[in-house]
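turn this into a model:
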Amino acid sequence: MRLPLRILLTALLPIQNLMAAGVHQHGAAQLDMVIEPPLMAISFSSPLANLTGFEHRPSSDAEQQSWDDTLAQLQRAEELIQLSAEADCSLSRVDLHLPFTAKSRIQSNEHEHEHEHEHAHDDVSQNSHADLMAEYQYLCANSPALKVLQLPLMQRFPAIELLEVQMVTPSGQHQRTLTAKQTGLQLP
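Prediction:
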């Protein structure tokens, strides 16, 4: 029996992470991955400060530009997560879970793609911490060829110093910690 990806993604959260769900650490981000051939789901979450330099609704033109650039960058999964060509993977869905709504040029209907979705939660006060999550779903014709992921996302967002990785693969559950200088993730 195959389990839905959402159930498998929850298997990535050890009990201590569930208890510490409110932890918000600048400089650190989380990447959760489930590979259940032919499907692969990746969830990337980070404090907003790691991505934009601030954690509130944009309040200046410069902050608005940073917000727009960040959202556009997160939509371009191929620049953040690079899969081996041999695996023959295609991106089937991108979901952004935003901490608040803000005027953004990329949110206009003429620029949205069928597989891109944004969800906003307007529960962030001016002084609170905010996180942003991006989910990517792939279909891979040759999943066994997934041996290494290249993750240039830390170069795209240099405020991320550590990337905590949790994976559920056909070989079991695994954890890794990558530093900013590491861009390759060996898959078990």
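
please count neighbours and contacts with C-alpha atoms only from this point.
Will do.

residues near Ala28, how many?
A count of neighbours around Ala28, defined by other CA atoms under 10 Å, yields 19.

who's in contact with the residue nearest to it when sequence neighbours are not counted?
Excluding the flanking residues, the one nearest Ala28 by CA to CA, 6 or more residues apart in numbering is Leu162, at 4.7 Å. Applying CA atoms under 8 Å, 6 or more residues apart in numbering, one finds that Leu162 lies in contact with Gly27, Ala28, Ala29, Thr177, Leu178, Thr179, Ala180.

also this sequence, please, to line up against the first:
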Amino acid sequence: MSVPHNQPRRIRWLLLAALFAVTAPVTAGDDHDHGHDHGHRQHDAHVHGVAALNVAVDADTLLVELDTPAANVVGFEHPPRNDAERAAIAEARETMADGAALFVPNSGAECVQMSHKVSLDLGSPGDHAHTDGEIHADAHGEWAFTCAKPASLSQLDVQLFEIFPGKEKLRVQLITPSGQRGAELTPDSHKLDL
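All right, here's what the predicted structure looks like:
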């Protein structure tokens, strides 16, 4: 019966998402706005080449959440203008669905991807344009893994840099039973100790 099993997992996702939102650090992009409200969502973390990664370990569950500018995934942020750009978006969605290829827990933990949720919508012409003419589109993904040997879960090899080479840095928030901490991953240092 999957309903009783999935319901607690959904509640965990919601609680962890709320915790990540409350504990997320203020990012370095804040000073560009100088306190002006332009009537649109602030994109403080919207820096091309940089993404936010939340990782949580809860009992036998490994949860991963990614927020990144769409340019880091498909190379552009405007609505698709031709078949090649539409194909790039479709391919990126398919690639993002395979969390087991993007996030590789150490083999001893025997983790298997159980679910995923991917959002990559660049809209249609006229969407995302702000008063300053900038276009901001984001990609978001959530993946849940269950681990047969959670006590052995010690590392997560993040393959995003290899699969989506537009990334230069991942700002990580990690929550485990032993506490919370931040980390930074790069193409040269892409393994996260859990």
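
circling back to that earlier point, next one: the equivalent of the residue nearest to Ala28 of the first structure over in the second structure from Ile135 of the second structure, what distance?
Under the alignment defined by TM-score structural alignment, Leu162 of the first structure corresponds to Lys169 in the second structure. Distance, Lys169 of the second structure to Ile135 of the second structure, by CA to CA, to the nearest Å: 21 Å.

so which residue is dead centre in the second structure?
Centroid check for the second structure by CA atoms, centre = their mean gives Leu66 as the closest residue, at 0.5 Å.

what does it align to in the first structure?
Aligned counterpart of Leu66 of the second structure in the first structure: Phe44 (TM-score structural alignment).

make sure I have this right: Glu78 of the first structure is in a helix.
Yes: with DSSP: H, G, I helix; E, B strand; the rest coil as the criterion, Glu78 of the first structure is part of a helix.

neighbours of it, just the number please.
Glu78 of the first structure has 15 neighbours, counted by other CA under 10 Å.

could you pull out the strands in the first structure for me?
Secondary structure of the first structure (DSSP state E): strands located at 28-36, 39-47, 89-98, 116-120, 131-140, 148-150, 162-169, 172-179, 184-186.

what about the residue nearest to Pro47 of the first structure when sequence neighbours are not counted, how many residues nearby?
Take Pro47 of the first structure and drop its neighbours on the chain: the residue closest to it by CA to CA, 6+ apart is Asp131, 4.2 Å away. Applying other CA under 10 Å, we find 20 residues neighbouring Asp131 of the first structure.

contacting residues around Asp131 of the first structure?
Neighbouring residues of Asp131 of the first structure by CA under 8 Å, 6+ apart: His24, Ser45, Ser46, Pro47, Leu48, Glu55, Leu98, Pro99.

trace it over to the second structure, please.
Aligned partner of Asp131 of the first structure by TM-score structural alignment: Asp138.

and what of Gln173 of the first structure?
So, by TM-score structural alignment, Gln173 of the first structure is matched to Gln180.

the longest helix along the first structure corresponds to what range in the second structure?
As assigned by DSSP state H, the longest helix anywhere in the first structure is helix 61-75. Per the alignment by TM-score structural alignment, helix 61-75 of the first structure matches residues 83-97 in the second structure.

ok, and what's touching that stretch?
The contact list for stretch 83-97 of the second structure (CA under 8 Å, 6+ apart) reads Val73, Val74, Pro80, Leu102, His116, Lys117, Val118, Ser119, Leu120, Gly141.

alright, that wraps it up for me.
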